[in-house]
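*Asks:* Using only what follows, build the 3D model:
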Amino acid sequence: MNTPPDSAIRSCRTAVDLAVAFVVAVILLRTFVLEGYLISTGSMAPGLYGFHRRVHCPSCRFVFAFGVAFDESTPGSLGTIQEPTGPRRLATCPNCGQSGIDVSNLPNNHGDQLLVHKHIFDIRSPKRWETVVFRNPASPGEAFVKRVVGLPGETIRIKAGDVHINGQIARKSLAAQLDLRIPVCSLQLPDSEHPEWQLPWDLDQHWKLQQNTLQYSAPPADTHSPAASLPAEPAWIRFHYWKPSGGRHLAETPLTHAAAEPDWSDFLNRFRDVPIAWSAQLHYDAEREVLQCTGVMPTELQRDLVRNATSSEFRNAVFRLAALSHLAPVTDRYGYNSLVASPEFVVSDLMLDTTIQWQQPPARIHVRIPVGNQIFGLTLDTTSHSATLLSLDQQTVLQQGSYAAGDGQSVHLIASGFDQQIAVSINGQMPFPELPVEHAQPPDEPVEASAAPVGDHRPDPARAAGISLLIERQKRWALGISGGSANVTRLRMYRDVFYTPGRRRNAVKSDYVIPESCYFVQGDNSPVSSDSRNWEKPVVPHAFLVGKPFLVHLPSKPAILQFAGREWRIRIPDWERIRYIH
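*Replies:* Prediction:
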């Protein structure tokens, strides 16, 4: 009888020992160090998903999540999965604004699974803006994941979407900003058949759009001109947030009382008894002599007004108003929250993220960064690889630094105006520290995007003026190139998290002093988050902290398996969303 050689026996024993050691190590890690956590609701979206449906926009192909489970902060929801029915089954793309996307036939997808480092807060205290998992103080058997915004002993207040600590705005580092930022729009373009879409950027004449790339070529230099030796004027790309449909923002255009009659009276008479929302969307302010539209003017309404107009003044006013109605403020609306009705607030804290490539390097790259009532200019010299930050209002240099050349044929640039400060990153490095902006004069109260009070179709003049001012400020964002040639292959705008008033229970109407060994926490998806703003017991004691989530380790997406003429819906890993958590 043949017996296995000693080497084979030793190899087998080694394999068994390794397998046992691995199992023991996993058990020890899961018991004492690591723990898995499944997110069910959307209070931390869009960074962390709860139960949702994965939506592909049919126009721009942007992929986003449609939440189907929310916590008790949302009426009628206690964390259970809701079935989208009726108008609630229709999603709106957060990138291009395409509305009416039917999600009723899409499968539900599980929430993100987190890997949590247990007991780390037995060694140290959590930091501001850090994500934590903790036991719900009202129901200790339930685990929550939120972000720490207030620390023990601090006085906290939520004002106009920002966190204020001890009377001063709490500013985030650029790393924290990148973790929290929420997409607004990008260069992913809708199909040519999209009837109402326009690029959310206004291009100077030396720019042209080619598929998903903006191309720039400097005009030929006139060597005989006295100005030939001067630096070339930048060719600008200016941000203007174009909304294809919907919204509750206000647009208005001048129209004298004499020019408004009789067409305005005729419009009211024709639609007074007709069950259509047009008469509620349009308003003429006779005292100020302006024609106003709430939300984007529907194409059918514009055609009706133009077809029945008897004066060219009224007809031209309608054309102007229809175009202006597409220019909307950036708001805190989430594509994730399409199932939920909630007020929208204007968001002023924006971030530009762009990649610029070239063969013949441009002389300079410019960015205009508005913060409150002030505007700043960033200039990159591609030859010396230097960056300069200026106050355009005072014409003074504020910061200077250098950046790594990278591959020498491109630059990845991030410019942020979050939290009343300027933060810049070039090729992954900051050329100078974040610069706080004093006297930015932000709004004292959150500004609702709707110009009309709830239950009233007449726009409020003061609110409308405030919205118009914020729209004008956001239009100051611009990217410019001077000299050479360049291709902008990536151009994205992001916004900051806007902390809504919620139920106004804690730290909203007045200051709140955080007790010792306790933390004030909030969700990134503020409109639907149940957190310290709303809880009867507003803080999380240190003893209730479970640990720090550090990895989204098993996100998934739906797929269809086809075999033998049959189809099965399955879940597969979403490798692109596996990431570390700040």
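*Asks:* going forward, measure contacts between C-alpha atoms and count neighbours the same way
*Replies:* Will do.
*Asks:* where do the helices sit along the protein?
*Replies:* With DSSP state H as the definition, the chain shows helices at residue ranges 6-28, 174-180, 257-260, 263-271, 278-281, 299-308, 312-324, 461-474.
*Asks:* how about the longest one: buried residues?
*Replies:* Residues of helix 6-28 classed as buried under the neighbour-count rule (16 or more other C-alpha atoms under 10 Å) do not occur.
*Asks:* Of all the helices of the chain, which one comes closest to Pro219?
*Replies:* Shortest distance between Pro219 and the helices of the chain, using C-alpha to C-alpha, is found for helix 461-474: 28.5 Å.
*Asks:* Against Gly47, how distant is the residue minimising distance to the centre of the chain?
*Replies:* For the chain, the residue whose C-alpha lies nearest the mean C-alpha position (C-alpha atoms, centre = their mean) is Ile182; its distance is 2.6 Å. Counting by C-alpha to C-alpha, to the nearest Å, the gap from Ile182 to Gly47 is 8 Å.
*Asks:* rewinding a little: pretty sure the residue nearest to the centre of the chain sits against Leu48.
*Replies:* No: Ile182 is not in contact with Leu48 according to C-alpha atoms under 8 Å; the separation is 11.8 Å.
*Asks:* Here is the second sequence; please produce its structure so I can put it next to the first one:
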Amino acid sequence: MTTKPAPAAHAEEDTNIPQTLQSLIVAFALAMAVRSFVTEGFVIPTGSMAPTLMGQHLRPTSPATGYSFAVDAGPAFDMMRMLGANYRDIARPMYDPMLSLTDQIEQVSNTESAQNSSMGDRVLVLKYLYAFQEPKRWDVVVFKNPTDPIGDSANFIKRLVGLPQEQILFLDGDVFTAPLGSGRDAFTIQRKPEYIQRAVWQPVHDSDFVPVDLTRLARVWGKSWPGPPWQGTGFETGDKRAWRHDGADAASLQWRFDLMPITDFTAYNIWRDVPVTQRYSVSDIRVSVAIDADDPAKLSSEYTLETRRRNLRFIIADGKATLRIESAREGDADPITVLEEQSVAFTPRTDGAALEVEFWHVDQRMSMFIDGEEIVSLDYAFASLDERLLASYNGRTVEDYTRNATFQQPTPPQLSLSFVGSPLTLHRVRVDRDLYYRPAVLREDPYNQPPQNGEAVSGAAFATDFEKPAQLHSDHFMMCGDNSAASRDSRLWGRPSPLVTAIFGSDAPFIVPRPLLLGKAWCVYFPAPVAAVEGWTKFVPDAGQLRFIR
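*Replies:* Just a heads-up that it's a prediction; the model follows:
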């Protein structure tokens, strides 16, 4: 009996080339399908959405305080491209936003700025999401640029602020809307949800950042540091991070606008040519503070914001947390009129930990948060748009404002903190401001109004004409950048590209037609990279900046 030898078994490590190729083809096909129909990555090229999303930027650290912040690198690259190598070493002033926006702390050359810059954030966009659900106000959206849908700036990313079938008006930085065809008395303010509001607060001052060397700072400035913008009686502030008051008597702090105005300026634009005269005072403010009282049960705390002809009072006292709106008094002898009030019971903590308090005034709403939880809120309204305008621009008339809104400064708010009843220490005293949508005037600007699109539109920017609010019709959306001072958006675009008009039949200027919406920006999956070792090329994503987009 004979037997045939068994065929030799293939070694386990042998590669099946056809199967491997098939797997790669399937994986590639799935990736292309996902990219085409589910999600796609985009790079943020500019700073129009800063600081929510970063374009190409650098992140300096102040030698005076250690404060780190993002700065738009675009101006440095623009100068190098336009003026050549001779201007590579021209120095630019650098400021520390926690100390001053007028006194520089050092100078940085264009070459150094370019070498230390990082590319913009990379974001994932949920494509075709809007085929299944309606776009929502405050979504961050990627869309085709209606003025140039096939050029170098074909894809834009902005925040959706205006919806179809409504009128929209920007006033004192806020968004007001009304149904199409309704009168001016139908306009109401649009408020952002808490999770979005937390994402868009922009820092003004933080008491944790104080000069580490007052002598060196005085030598650089040629004068002494005047101290933090919070100054008053009873507290030892100066160059300390913790501010102490010994005693149960009254102590107070007032914000000094001469030291640090609260405006729509953002540190990201520190090299952008934004004139100081066109920075707008902002009254939508968050003040947060950690209060460490020796005897919490006896302490009474109050934050007062004077703005828009009202005194907004946030009070923690007598077992209650109270929000109160009073009419502003012309003189000390005038009576106090309480317009609205809301209170809830509140028991101070007794575990010895500091009380983390946030006082919010934003979008005509007062809110008080304790340890991150909202405990009381109070919405308020004005009788009309005219009343809101006159309250925001105290001493001016409607005619003054409409003559040229871009040169009308809102009346600056007044801020104060007061305490009585217990010795205490304040930590982490921070001030943040809300987004501010600016008024503007339309110009013959080839970037916003390309000449091939037809005659340039003139007059007040879209949605900023108080007498003629913007009209959004069916399937029309309005998009704006969070960095309003440096954003090409629906306020400024002129007529759409002839291609958009030919394909979609819409020749309305300023708006984004529904078919141009590409999807909702979902997350930053590859933040601006950092160097693994100082001096190396930046290629490692900053994992601490991975985040969902709000």
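*Asks:* Switch the helices of the first structure over to TSV; also include distance to Thr131 of the first structure.
*Replies:* Formatted as TSV, the helices of the first structure follow (distance: least, C-alpha to C-alpha, whole Å):
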stretch	distance to Thr131 of the first structure
helix 6-28	24
helix 174-180	10
helix 257-260	56
helix 263-271	53
helix 278-281	42
helix 299-308	45
helix 312-324	41
helix 461-474	30
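*Asks:* Can you find the partner of the residue nearest to the centre of the first structure in the second structure?
*Replies:* Structural alignment places Ile182 of the first structure opposite Gln202 in the second structure (criterion: TM-score structural alignment).
*Asks:* ok, now which ones touch that match?
*Replies:* For Gln202 of the second structure, the contacting residues are Pro51, Thr266, Asp432, Arg433, Asp434, Leu435, by C-alpha atoms under 8 Å, 6 or more residues apart in numbering.
*Asks:* The third one pairs with which position in the first structure?
*Replies:* It stands for Asp432 of the second structure. For Asp432 of the second structure, the aligned residue in the first structure is Tyr494 (criterion: TM-score structural alignment).
*Asks:* what's the nearest residue to that match if we skip its chain neighbours?
*Replies:* Using C-alpha to C-alpha, 6 or more residues apart in numbering and skipping the chain neighbours, the partner closest in space to Tyr494 of the first structure is Pro183 (4.4 Å).
*Asks:* Distance-wise, check the one you found relative to Asn427 of the first structure.
*Replies:* Between Pro183 of the first structure and Asn427 of the first structure the distance, using C-alpha to C-alpha, works out to 20 Å.
*Asks:* State the number of residues packed around Arg219 of the second structure.
*Replies:* If you count neighbours by other C-alpha atoms under 10 Å, Arg219 of the second structure ends up with 10.
*Asks:* circling back to that earlier point, so how far is Ser490 of the second structure from the match of Ile182 of the first structure?
*Replies:* When C-alpha to C-alpha is the yardstick, Gln202 of the second structure and Ser490 of the second structure sit 22 Å from each other.
*Asks:* Equivalent analysis for Lys136 of the second structure, please.
*Replies:* Using C-alpha to C-alpha, which is the criterion applied here, Lys136 of the second structure is 17 Å from Ser490 of the second structure.
*Asks:* Could you do Val441 of the second structure as well?
*Replies:* 13 Å.
*Asks:* same deal with Pro18 of the second structure?
*Replies:* With distances defined as C-alpha to C-alpha, the gap from Pro18 of the second structure to Ser490 of the second structure amounts to 53 Å.
*Asks:* More neighbours: those two, which one.
*Replies:* The residue with the greater number of neighbours, taking Pro18 of the second structure and Ser490 and applying other C-alpha under 10 Å, is Ser490; the counts read 25 against 9.
*Asks:* What distance do you get for that one to Leu442 of the second structure?
*Replies:* Here the distance between Ser490 of the second structure and Leu442 of the second structure works out to 11 Å (C-alpha to C-alpha).
*Asks:* Then Ser252 of the second structure?
*Replies:* Taken as C-alpha to C-alpha, the span from Ser252 of the second structure to Leu442 of the second structure is 45 Å.
*Asks:* cool, Gly162 of the second structure as well?
*Replies:* 19 Å.
*Asks:* cool, Arg308 of the second structure as well?
*Replies:* Relative to Leu442 of the second structure, Arg308 of the second structure is positioned 28 Å away (criterion: C-alpha to C-alpha).
*Asks:* So the two - more neighbours on which side?
*Replies:* Each of Arg308 of the second structure and Leu442 had its neighbours counted (other C-alpha under 10 Å), and the higher figure belongs to Arg308 (22 against 18).
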